[in-house]
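Undergrad: Fold the following.
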Amino acid sequence: MASELRVLGPVELQVDGRLVEVGHARQRCVLAVLLVEANRVVTMEQLLDRVWADRLPHKARPVASNYVSRLRRVLTPADDVAVVRRGGGYVLEVDPEAVDLHRFRRLVEQARGSEDPQALALLEEAVGLWRGEPFAGLETPWLAAVRTNLERERVAARLDRVDVALRCGRHTEVLPELFALADQDDLDERVAAQFMLALHNAGRTADALVHYRRLRARLIEQLGTEPGTALQDLHQRILDTDPALTPPTSGTAAKPQDPVPQQLPAPPRWFTGRGTELARLDQALATQPGQDPPSSDTGSEAQAAATVVISAIGGAGGIGKTWLALTWSHRHLDRFPDGQLFVDLRGFSPDSEPMPPTTAVRGFLHALGADPGRIPVDPQAQAALYRSLVTHKRMLIVLDNAADAAQAAPLLPGGDSCTVLVTSRKTLTGLITRHGAHHLTLDTLGDDAARALLTRRLGAARVAAEPDAVAELVGLCGGFPLALGIIAGRAYAHPDVPLAEFAADLRGLGVDALEDDDPATSLPTVLSWSFRALTTQQQIAFGLLGMVPGPDVSLPAAASLTGLSLPRTTRVLRDLQEASLLNRDTHGRYSMHDLIRHYATDTAHRLPQDVRESALRRAVDFYLHTAHTGDHLLDPRRHPLSLDSPALGSHPRPLPDPSAALAWFDTEHPCLLAAQHTATTHRWHQAVWQLAWTLNTFHTRQGHCHDHLTVWKAAQAAADHLPDPAARAMAHRLLGDAYAFLGQHDEAIEHLHQSLALAEQHHDHTNQALAHRTLARAWERQGDDRRALEHATHALDISRTLDDPVSEARMLNNVGWFTARLGDSDQARDHCRAALALFHRHDDPIGEAAAYDSLGYIEHHAGHHEQAIPHYQHALTLYRDHNDTFEVANSLDGLGHPHAALGQHDQARAMWREALELYRDQGRTDDAARIQRQLDALATHPQSLPTSGVDR
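TA: Below you'll find the model as predicted:
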């Protein structure tokens, strides 16, 4: 037939094997209604009721007419199907044989009037038309009612087929199906009768009698009744070995043939996204060792006959492994004409041990029609028989929820014609290395796919009505399909509850908000199954990693946290990674999905308090001591702190050179901030202050102004609990400096005066000089250069009493700078040249850079633009050599002005554009805005450019 319209699964229209796109979900609902009523009039009132029920859209009739018109447009005369207007409604005119639903009903009806062999063939064809849940993905009350009735029809046809098959002597073939049916409904007496009869005729009379006794006990316990007369009579006839129960071996008996098992569960209704992963599975199926992948026009037979492909789909519990495997499998059923085998290996089950491979093999043998009387007793012989039965067959074998490679390996088929999909929460290294498995690690869904999942479940209108709540739900679920499914299911069950309420629950409760009575749909329970499979050491490490400061962790930091050696930590982290509870990126850093981390933290709180605190102290000491080493490499002239020894089991990282130190600070910066927060929470005041101190050089050189303020706020509060007045003075001074830079002048002056008062009270001349120097910078940012010069002069006078030539040089340069800003270029030049000489003599390249920068400013403002340029260039070279990007931006800004004054606009533009990018990266919005104005002026009115650059 040219056209094939399907509703016994997803609603589809195919023409000569080509899928015709019929639009979005609501338009498919319209098509579904017309298909169910094919060749019968559907009035407008019926259409509106069946598609929208009591939620009619605005101008419902025109909307419905528009949907029908769109449907007409996708149908052509060649499709042998048309929608026509008739009798106040619409009719879908189509050959009933082209619609799977009507063909199914015709086959079932025809089978009831046929001899057994023909009836069996008709019923098998009818049952084979089903491809999952009818109208999959569509939700209306009318379709739900039709779906329920159709399911009853399917079950009836399936049981009719079993009855006929039993009369034809094919009891062995139907036994696996009856095993499943009996498990699904253990009180269905018709199924029980079929199961008992099949067992009896397969030579397993004892099993048939045991099943009867169990059923009878359940009926009495649950319903207070005995089995029905028919089942009791069958039981007695089996006891009497009634020969009439045995079907004839000739005449009406059907010719024995290999069964075609169809064990796949229905495809997931809400599957969304995963296009990349589905494509990778397609590629794995199509690729044969030593050959090029088949071309796109290769027939399905050639593609299905590929070498065994084992796609071990890893990923944490709830990440969607089984959904992906089933979706891919159902999309490619035509490639496996010899059937599909499916088994849940229960590798991470809450209520049972993993299924032994021998049990799975026996189930497969039954499904493949192996004669029960000829199945060998020895497990290895059973596995060999299984492999023999599937050799040369084009079958799909899905091994779901494998505990490890050892459980899955015995179930791999012989030959090269089958395809195998294995899902597991572990990386099945044994399958990958010994059996050449194609490994596919499943990650979380992206934001777009997550939003699409919610839209499919809840409808576009509800999702569009609360965009902020949807965005928050997507973010909190972090792309975890099970989490999204739980939230979507609850929201669907409560259509009147705003999505914002579900977001608030998830925000407040974290993973606990995803608890559910059904263990299979409860994220905490699903994660607990993985947790219970860990060793004690792995469980402790998992919990502690949930508490680690920062968003991720390096191997050395993890070793300090756990207190294990580096080799042992490597093994534990690898085990957690293989269990899909931990991720490792390409840079060797480890992290957890937010929901898994929340669960890990919950498990950590079951550990003794001293174990948790000791672990965090080791981690904080790792960051503190490594940062102290790094800070000394970045600024060797800075007086080092006197640190206590790190906690036992902490492994601070040695850093070989300044470049390695800067790279470490860049990478670990979020973790260092989190480590200080951890120390603050535990009132480890000394560590809080010391961590701020070790971050100071990195923060100032890299322009982390807001982080600089945050860490010194914490450090100043902690310093109040310390006995050292110098620590308190320094904390107030550096906090004041951070406030000043961010334009919060009053707060800056308050803290700087407190710093100066503490230093004077304790006769601390070093901190007095530094406090005056910082006050000078604060007043400069307020535009009061004269008051700034007064403080800079005080700082210089004090520094000359300290026998510290580098400190004196810094103060000289500051005095020179402010003198220049007040217009005295000659005196400013003398001060800055003297500072440069001291810096050079005492090997302080950052100091030299500052002096050169000041000299560039002086020469430019003195009108000596050609002399200013090399000074700025010297400063830039030194700042770049020491990765001081904060001052690089300032010097670039300054260098642009003499270039502009000389008419060298291209050079000025290049300097300012680079400075602009650095200012933006550093969050220096005022400086960025000023540079942008300079660039704009350079493009339009270069003569109006300001003559000065950034404040220092």
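
Undergrad: okay, CA-based contacts and neighbour counts for the rest of this
TA: Will do.

Undergrad: Now do the same contact list for the closest residue to residue 854 other than its chain neighbours.
TA: The shortest distance from residue 854 to any non-neighbouring residue, by C-alpha to C-alpha, 6 or more residues apart in numbering, is to residue 817 (5.9 Å). Residue 817 makes contacts with 828, 832, 854, 858, as judged by C-alpha atoms under 8 Å, 6 or more residues apart in numbering.

Undergrad: likewise residue 573?
TA: Residue 573 neighbours (C-alpha under 8 Å, 6+ apart): residue 582.

Undergrad: doesn't it fall inside a helix?
TA: Yes: secondary structure of residue 573 (DSSP: H, G, I helix; E, B strand; the rest coil): part of a helix.

Undergrad: What distance do you get for the residue nearest the centre of the chain to residue 191?
TA: By C-alpha atoms, centre = their mean, the chain has its centre lying nearest to residue 444, at 2.9 Å. Plainly put, residue 444 is 41 Å away from residue 191 if you go by C-alpha to C-alpha, to the nearest Å.

Undergrad: Which residues in stretch 441-452 does the neighbour count mark as buried?
TA: By neighbour count on 16 or more other C-alpha atoms under 10 Å, the buried set for stretch 441-452 is 441, 442, 443, 444, 445, 446, 449, 450, 451, 452.

Undergrad: Can you measure across it, start residue to end residue?
TA: 22 Å.

Undergrad: For it, which outside residues touch it?
TA: Stretch 441-452 is contacted from outside by 272-274, 277, 312-315, 319-321, 470-471, 474-475, 478-481, 484, using C-alpha under 8 Å, 6+ apart.

Undergrad: which SSE is the residue nearest to residue 854 in?
TA: Residue 817 is part of helix 805-821, with elements assigned from DSSP states H and E.

Undergrad: What residue in the chain is the furthest from its centre?
TA: Relative to the C-alpha centroid of the chain, counting by C-alpha atoms, centre = their mean, residue 826 is the outermost residue, at 63.1 Å.

Undergrad: quick one on the thing from earlier: next step: the contacts of stretch 441-452 restricted to helices.
TA: Among the contacts of stretch 441-452, the ones falling in helices (DSSP state H) are 277, 321, 470, 471, 474, 475, 481, 484.

Undergrad: Buried subset of those, written for ChimeraX?
TA: With 16+ other C-alpha under 10 Å as the criterion, this ChimeraX line picks the buried residues out of these:
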select :277,321,470,474,475,481,484
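
Undergrad: Please report how far the nearest residue to residue 505 once chain neighbours are set aside lies from residue 474.
TA: Among residues not flanking residue 505 along the chain, residue 513 sits closest, at 6.2 Å (C-alpha to C-alpha, 6+ apart). Plainly put, residue 513 is 14 Å away from residue 474 if you go by C-alpha to C-alpha.

Undergrad: The structure of the following sequence is requested for comparison with the preceding one:
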Amino acid sequence: MDADLWFTVLGPIRAWRGGSELDLGTPQQRKLLASLLLREGSQISVRELSNMLWGSATPDTATAVIRTYVARLRRELDGSPIRRQDSVIATVQGGYRLVNRPDSFDLAMFRREVSTAEEASKARDPRRAAEHLRTALALWHDEPLAGLLGEHASAERARLELLRLGALSRWFELELELGSHTAIIPELTQLVGQHPLDEHLHELLMLALYRSGRQAQALAIYRNVQEVLAEELGVDPGPDLQRMYGRILQADPDLLATTAEAGTLDNAEEDHEPEPAHTVTVVDRAPDIMGQHPTAPTRLPPRLTVFAGRSRELAAAREMLADPDTRPGTVVVSGMAGVGKTTFAVHWARQIAQHFPDGQFYLNLRGFAPDDDPVDALKAVRTVLEILGLRPGSVPDDLDAAVALYRGVLAERRVLLLLDNARLAAQVRPLLPDSSGSLAVVTSRNRLAGLQILDGARSILLEPLPAAQARELLVRRIGGQRVADEPEVVQEIIDRCGRLPLALSIVAARCATHAQFTLDAATTALRGDLGLARIATSLDALSLYEAYDCDVDPRHVFSWSYRTLSPPAARLFRLAALHPGPDMSIAALASLTGLSRQPTLSHLAELSNAHLLIESAPGRYEFHDLLRAYADELKQRLDPPEEQQQAQLRMLDHYVHSTIAALRQYNDLEPISEAPVLRPAVAVEAFCDRDAALRWYETESPVLMAVAHQARMQDHLEHVWHLAWATDTYHYRSGRGRNAAVMHTWALEAAEYLDRSLWQGISHRFLGDVHADLGSFTESVMHIEAALAIFDTHHDVKRRADCYLTLARVARRQGDGRESIAHLKRAAEIGQHHGDQLLVATALNNMGEQYGDIGEHDTAVKLCREALDLWTELDDQHALANCYDTLGHSVFHLGEHEQAFKYLQYAIDTFQDLGDKGNQANSLSRLGDACAAHGDNAAAIAAWSNAFTILKSLDEADPGELETKLRRAGTYGGVVQ
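TA: Coordinates of the predicted model:
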């Protein structure tokens, strides 16, 4: 390894050789280097790298892209265009590792200094220990991995921040031991503000203040953290912090000593027992039926010691109650099974309980209980009244009379009702208090929209936890050290549990109560790698963990929602599991069931209301991963294989024919005659114009890739071929060449298996085009030659001419202008011979482009004007834009600057309208070049910047040339970027 290399991750990811900083490339490439660095010399597999870079959206080309990133990093880090045997990045079986020395990496040096500090502490040399920690902390320049995005980077950043916080905390302890209490107060105060829930930091600050003669401020710190912990977590300060408070309150002189006693400042965790129920005496407002000592006890469930996350939802809940004039009387907390509705509602209810002194009640309405025996309204009213002190038997048997008595007893009282697990609005409505000072908090798996519409209720929707909060839940249940030690394993647990609190809690409980059950073992089970034939999903493993407790078995919990569905909605839920995702349209779901749009909408409303499907955007629906697994199990058990097969084929027909309909609008082409026959009861999308087709392509693009892959795996090969053909234009214009390469490779396999010779030729020709665009010229020529041979056999002269167009592109990209022109002339001759104006126009325009490349701009302009006349007659907007782009480039070189600007701007605007981002960026780059040559540096930078932004949004584009132009403009043009 180069002895002059130096890497940093304790701030932005950077590297230097000697005194010169190295260019680490794109954010994704820097993220790959960061992943290698953070392994600190250990191997990292390609699969792990793929997950770190793309997560669940890993492309099929991930391995090739990673290989490209590694090659670029090697060139930069090794300082050589040719790979060296002693490269900094070594290839190991199945992955890579970074060969770096400990003194070449800031994190390694940080660890070394911290370790040395620990040794000095053990040797009872606090001054030397503090110096080494000061050196370690000086290596931090910003938040770690600054500028890197994504969940993996966030997880690593959190892990590194914990290391820094631990070092800082220990440094403060040592400074206190050395008597530097006054000096550290400003920095310690700032750190406490950044970590308001860290009790140990508060404890250190209190001690520093007390030793500095500021006893009152030290006590104020305690009262403040006490309020914050109660508000945010519903807990009291821990025993160490309480002990520090008590000693300061008593002015303990031993605290003034500057040699810390062993264990005095150790941070310990303690679970707190729930506070005893508190009762409040209330005025007897119904003396004839009330008992002698009516009370309003606190009947809420015990305080939760492991509540995590939900800060956004808690803030929204607090805001609802902030203004007395707009405060709702009812709040509905809804969400899917296992998302933590009851946990959230209990936590919030305990936070606000003091505002309701006349009673706080919890009632489980059992709306989704497995025995299907929900609590009716009369029974619930009777329960509350008896808790309030009414004599047994004094509540009328008539519901209306009982409700009237109930509301009379509650009149002018301030009570909190937590109505858990409601199924219907009608079950809840009689229990809603009339008093403006009371509040009913209702939890339900259904949305209970009727309470919002008719009763003015407000709604809080709970979704699966964000990744950071899911990690926080695991930290609180199994400890921060275990989570910090295995960040990748923890992330996989979070992903496989779908960030669902119930599932995460099951895994955490298993790990916490079985010391031998490691986090890695948990992921093995969740992957379905236990070696048991029936274990195939995360759902299996979660059910296996808690086989004897139905209340926490996800299958049973989900079943309580499923059993409430109407039969058609239940069938839609099951068949939707046939869809590969990531999301589903109404038309796709209607095709699966074979129903028309209106009943499908009705069933979707039922599923969405029950939170069994998520309406992620208007008209788009998603599964939670565990619910998908549950629906798939039900489908396999309840729906005959032939019905599943027909549903699958209807869905594939929907996508093939909808894609062809979009292509007809998007590219003014008619579908080929061999399109598959449309089955009955298939919903096909209709598009009014090109913009509507483009929007559909953009929305469905990831779905179409998933559908094609699924069709390939299930041998629906005609659908695979047609999906590849009908998405080619969109993939080309949107800069998704690698997607096109994958689709056409699948299509070629399908055509070969089906023994469809012409289809094979078309797929070869498409692959030739794609590889030409991607710079894989050998592969391009190979496919074009195969296509030419097939088209010769079929005497298909027109398609042979298309092959010459591709060969011309390859020759042009390789710098052989004359060879390119020769191919284009052959294509033009074929077009003229067969009266094919489109082919002639394409060849002429491409020749104009080629002549412009070799500097013969007069010839280029002449050819382009001929092509322009033909394109105008054909009314092909995309081709016209290409033609104007070529014209603009050439007429500028002939001195017609204003005309060139007009041509290029027309091309830019048209490409933007058509969604062709790659060509739009190319025209913007040319416009920038023209502006720079014209002396307008500001306009050049604006055009180049727009082009750079577009190319950065395309995974396969290389914006390096534009970056160089912008850097030069900023350096030499006097313009600050």
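
Undergrad: quick one: what's aligned to the residue nearest to the centre of structure 1 in structure 2?
TA: The alignment partner of residue 444 of structure 1 in structure 2, by TM-score structural alignment, is residue 464.

Undergrad: Secondary structure class of that match, three-state.
TA: State at residue 464 of structure 2, reduced to three classes by three-state DSSP: coil.

Undergrad: any idea how far residue 917 of structure 2 is from it?
TA: Distance, residue 464 of structure 2 to residue 917 of structure 2, using C-alpha to C-alpha: 35 Å.

Undergrad: And residue 901 of structure 2, by the same measure?
TA: 19 Å.

Undergrad: Can you find the partner of residue 450 of structure 2 in structure 1?
TA: By TM-score structural alignment, residue 450 of structure 2 lines up with residue 430 in structure 1.

Undergrad: about what we covered before: of the ones in helices among the contacts of stretch 441-452 of structure 1, closest to residue 49 of structure 1?
TA: Of all these, residue 49 of structure 1 sits closest to residue 470, with 29.1 Å by C-alpha to C-alpha.

Undergrad: looking at it, that closest one is touching residue 501, isn't it?
TA: No: Residue 470 of structure 1 is beyond contact range of residue 501, at 10.9 Å (criterion: C-alpha atoms under 8 Å).

Undergrad: Would you mind measuring from the equivalent of residue 394 of structure 2 over in structure 1 to residue 310 of structure 1?
TA: In structure 1, the residue paired with residue 394 of structure 2 according to TM-score structural alignment is residue 374. Remark: distance between residue 374 of structure 1 and residue 310 of structure 1 (C-alpha to C-alpha) = 30 Å.

Undergrad: Comparing the two, which shows the higher neighbour count?
TA: Using other C-alpha atoms under 10 Å as the criterion, residue 374 of structure 1 and residue 310 rank with residue 310 on top: 27 against 7.

Undergrad: What's the match for that one in structure 2?
TA: In structure 2, residue 310 of structure 1 lands on residue 330 (TM-score structural alignment).

Undergrad: Check the separation of the first and last residues in stretch 110-117 of structure 1.
TA: Start and end residues of stretch 110-117 of structure 1 are separated by 13 Å (C-alpha to C-alpha).

Undergrad: tell me, it lands on which residues of structure 2?
TA: Across structure 2, nothing matches stretch 110-117 of structure 1 (TM-score structural alignment).

Undergrad: Go ahead and confirm residue 301 of structure 1 touches residue 333.
TA: No: contact status for residue 301 of structure 1 versus residue 333: not in contact, 11.7 Å apart, counting by C-alpha under 8 Å.

Undergrad: Between the two, tell me which one has more neighbours.
TA: Neighbours were counted for residue 301 of structure 1 and for residue 333 using other C-alpha under 10 Å; residue 333 has more, 17 against 13.

Undergrad: dump the residue contacts of the counterpart of that one in structure 2.
TA: In structure 2, the residue paired with residue 333 of structure 1 is residue 353, using TM-score structural alignment. Residue 353 of structure 2 makes contacts with 360, 416, as judged by C-alpha under 8 Å, 6+ apart.

Undergrad: Go again with 7 Å.
TA: residue 360 (C-alpha atoms under 7 Å, 6 or more residues apart in numbering).

Undergrad: Just the element for the residue lying closest to residue 564 of structure 2 once chain neighbours are set aside, please.
TA: Of all residues not flanking residue 564 of structure 2 in the chain, residue 368 sits nearest, at 7.9 Å (C-alpha to C-alpha, 6+ apart). Per DSSP H and E: residue 368 of structure 2 is located in neither a helix nor a strand.

Undergrad: any idea how far residue 368 of structure 2 is from residue 608 of structure 2?
TA: Remark: distance between residue 368 of structure 2 and residue 608 of structure 2 (C-alpha to C-alpha) = 16 Å.

Undergrad: If you count surrounding residues, which of those two has more?
TA: Per other C-alpha under 10 Å, whichever of residue 368 of structure 2 and residue 608 has more neighbours is residue 368, with 23 against 20.

Undergrad: tally of neighbours for residue 338 of structure 1?
TA: Residues contacting residue 338 of structure 1 under the criterion other C-alpha under 10 Å number 21.

Undergrad: got a list of what it touches?
TA: Neighbour list for residue 338 of structure 1: 260, 393, 394, 395 [criterion: C-alpha under 7 Å, 6+ apart].

Undergrad: Just to check, the third one is in contact with residue 417?
TA: Yep, that's residue 394 of structure 1 we're talking about. Yes: look at residue 394 of structure 1 against residue 417 with C-alpha atoms under 7 Å: they come within range, at 5.3 Å.

Undergrad: wait, is residue 421 of structure 1 part of a strand?
TA: Yes: secondary structure of residue 421 of structure 1 (three-state DSSP): part of a strand.

Undergrad: where's residue 878 of structure 2 relative to residue 671 of structure 2, distance?
TA: For residue 878 of structure 2 relative to residue 671 of structure 2 (C-alpha to C-alpha), the value is 19 Å.

Undergrad: Comparing those two, which shows the higher neighbour count?
TA: Taking neighbours as other C-alpha under 10 Å, residue 878 of structure 2 and residue 671 compare with residue 878 leading, 19 against 15.

Undergrad: which residue lines up with that one in structure 1?
TA: Applying TM-score structural alignment, one finds that residue 878 of structure 2 aligns to residue 846 in structure 1.
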